[in-house]
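**Student:** Build me a model:
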Amino acid sequence: MAAEQRRDLRLPKNFRVEIKEFKFPLARQPKFEVTCADISAGGMKVECRKKFEAGTKLQVKIFIPSFNKYHPGFFKVFESDSGQFLQAIAEVVRADDVVPLTSYAMGVKFLDVDQDDWTALRNFIMRSSK
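**Tutor:** Below is the predicted model of the structure:
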């Protein structure tokens, strides 16, 4: 998809992300530590050592420093900065080889995100892009 066709502003950020395939039993699915290359309110691009095919559903946990200060509601004063994250269900929309059989770039679309977390993500992206 061309950049001009995107609905959401993309922000280049290297956040730590944990992903696992969203299938049951969820606790038995291996977790992968991946790197976020860019993020928007609608999804993100990650780099991973395992290739997930388009259409695969994932559980994603994105660690965003100071994330709670972008929440619309009550600010949690005593929280550790490093423990703040957004959790969502996402779907792989494309997977490209970066280094064949070693590293893959995947575009994922957010399917289910808590409304306050989604609002916080939008606020974070808007303020960070200025």
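**Student:** CA atoms for contacts and neighbours, from now on please.
**Tutor:** Noted.
**Student:** Give the next helix or strand downstream of the lengthiest strand in the chain.
**Tutor:** In the chain, assigned by DSSP state E, the strand with the most residues is strand 85-99. Next helix or strand after strand 85-99 toward the C-terminus (DSSP states H and E): strand 103-113.
**Student:** To compare with the earlier structure, here is another sequence to fold:
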Amino acid sequence: MTQARTDYDKRDYPRLPKEVSVTLAKLEYPFSTEAEESGTLKNIAKGGIGLVVAHAYETGSRLSLKINLKGWRRYMKNVASIVDDSAGTVATTPLTAIAEVVWMNPLPDGNAYEIGVKFLDIYEDEYNALKKYLENLADYLAK
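**Tutor:** Here you go, the predicted model:
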């Protein structure tokens, strides 16, 4: 008899621990920059992220994300990576994505929520850079 896979085992991509700031906004009409909130990334994978936020989001909600991953742009194959890297300010531009909330759990203190989101839309060159960044991070964490 085989054991049922846990939710963690069902992931298509392994989550890697990483703690950085994320700016997010629910995509709804009318659009407003005042609706942006800051969250804290807890883990990241090729398919999405886990983060802690102050407000609850319903499963299925679409979010605009700006993820402040230091060093991710050096894996891009264009002029932007050269410009950022030469100035010593790699990742001054956040990784941007559209994502969908797939789960949400209130934290025990009742003041925040942990949410999991899957990426729906990322520019192709940025996604390729993210994949290389994560491969490098996985190698580093394995040491």
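**Student:** Please, where are all the strands along structure 1?
**Tutor:** 11-12, 16-21, 32-39, 43-48, 57-63, 85-99, 103-113.
**Student:** mind putting those in TSV, distance to Phe74 of structure 1 included?
**Tutor:** Shown next, in TSV, are those (distance: least, Cα to Cα, whole Å):
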stretch	distance to Phe74 of structure 1
strand 11-12	25
strand 16-21	25
strand 32-39	24
strand 43-48	25
strand 57-63	19
strand 85-99	16
strand 103-113	18
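**Student:** give the contact list for the residue most central in space within structure 2.
**Tutor:** The residue lying closest to the centre of structure 2 (Cα atoms, centre = their mean) is Ile49, at 4.0 Å. Counting by Cα atoms under 8 Å, 6 or more residues apart in numbering, Ile49 of structure 2 makes contact with Arg15, Leu41, Lys42, Asn43, Gly116, Val117, Lys118.
**Student:** Then Leu51 of structure 2?
**Tutor:** Each residue near Leu51 of structure 2 by Cα under 8 Å, 6+ apart is listed here: Gly39, Thr40, Leu41, Lys42, Asn43, Glu114, Ile115, Gly116.
**Student:** And Gly107 of structure 1, by the same measure?
**Tutor:** Each residue near Gly107 of structure 1 by Cα under 8 Å, 6+ apart is listed here: Gly43, Met44, Lys45, Val46, Val92, Val93, Arg94, Ala95.
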